[in-house]
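K.L.:
no FASTA, just this:
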């Protein structure tokens, strides 16, 4: 499906939305790709794919929130010992939430990441 909006052709590409969510798993493979790849996909296709702006912002906000959890959790281990709980929470979220939201994207639903701070609105 294509829509024309101010001379820009918008297309519906649910597969690209799913790839955007699943590309967060690159953190487990390369250690750094989970933020860079979705950011590049979002910035290059946010004006041409229906729903990409919403999904891309959600992915970037989620990745930035995970980084913040790590920044808080690592010193929290030394200071209070409770930082390990923050790291376990972040680890579980980083495994479960991209898959859940990839399924939502394939069904045409809006993304919702639990525990995410909105850096980009």
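P.N.:
Sure, I can see it. Just so it is clear, the model here is predicted, and its values are computed rather than measured.

K.L.:
only C-alpha atoms for contact and neighbour calcs from this point on.
P.N.:
Fine.

K.L.:
just give the nearest non-adjacent residue to residue 14, would you?
P.N.:
In space, and not counting its chain neighbours, residue 14 is closest to residue 106: 5.5 Å by CA to CA, 6 or more residues apart in numbering.

K.L.:
second structure follows, compare the two:
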């Protein structure tokens, strides 16, 4: 038994043979980009609106992914805020902001192309 047996991989992207419709790709793009400006509120609203519609699987998947990432970023900002009392948080907070910006833009471009994007280090709290 190796030390990597207990490590879980992120869920695979949904397998579809046909590309997602244009309106679903646009909503997925909006979910990722709204995360930059509204943190978890924008992706949460998009996910709540579309979660019960089975025909909008791509939007549901990408909104959940954006929501999970924004929750992770919120936790990281809170930890950075606590670490500002030791001065290292002031150095880490801009870094977390840049990571959020870069990964949200990459995710938005990928989802607009119809590809399901998985953030590399998001806590998957919403399933």
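P.N.:
Sure thing, it's come through. This structure is a prediction, so every number in the text was calculated from the model and none was measured.

K.L.:
what's the TM-score here?
P.N.:
Put the two chains on top of each other and the TM-score (TM-score structural alignment, normalised by the length of structure 1) is 0.74; 104 aligned residues with a CA RMSD of 1.8 Å.

K.L.:
isn't the residue nearest to residue 14 of structure 1 up against residue 15?
P.N.:
Yes - between residue 106 of structure 1 and residue 15 there is a contact at 6.8 Å, judged by CA atoms under 8 Å.

K.L.:
ok so, going back, for the residue nearest to residue 14 of structure 1, grab the count of nearby residues.
P.N.:
15 (other CA atoms under 10 Å).

K.L.:
ditto for residue 88 of structure 2
P.N.:
13.

K.L.:
aligned partner of it in structure 1?
P.N.:
The equivalent of residue 88 of structure 2 in structure 1 is residue 82 (alignment by TM-score structural alignment).

K.L.:
how near is that match to residue 71 of structure 1?
P.N.:
Using CA to CA, to the nearest Å, we find residue 82 of structure 1 at a distance of 13 Å from residue 71 of structure 1.

K.L.:
try residue 18 of structure 1
P.N.:
Using CA to CA, we find residue 18 of structure 1 at a distance of 28 Å from residue 71 of structure 1.

K.L.:
out of those two, which sits in the busier spot?
P.N.:
Regarding residue 18 of structure 1 and residue 71, a neighbour count based on other CA under 10 Å identifies residue 18 as having more, with 20 against 13.

K.L.:
helix, strand or coil for the more buried one?
P.N.:
helix (DSSP: H, G, I helix; E, B strand; the rest coil).

K.L.:
what's the average distance for the single longest helix found in structure 2 when superposed on structure 1?
P.N.:
Secondary structure of structure 2 per DSSP state H: the longest helix is helix 57-83. Superposing on structure 1 places helix 57-83 of structure 2 at an average distance of 1.1 Å from its equivalents, by mean CA distance after the TM-score superposition for structure 1.

K.L.:
quick one: the alignment partner in structure 2 of residue 58 of structure 1 from residue 83 of structure 2, how far?
P.N.:
Counting by TM-score structural alignment, residue 58 of structure 1 lines up with residue 65 in structure 2. From residue 65 of structure 2 over to residue 83 of structure 2 the distance is 27 Å, taken as CA to CA.

K.L.:
the two - which one has more neighbours?
P.N.:
Here residue 65 of structure 2 and residue 83 are compared on neighbour count by other CA under 10 Å; more neighbours surround residue 65, at 28 against 16.

K.L.:
good, wrapping up.
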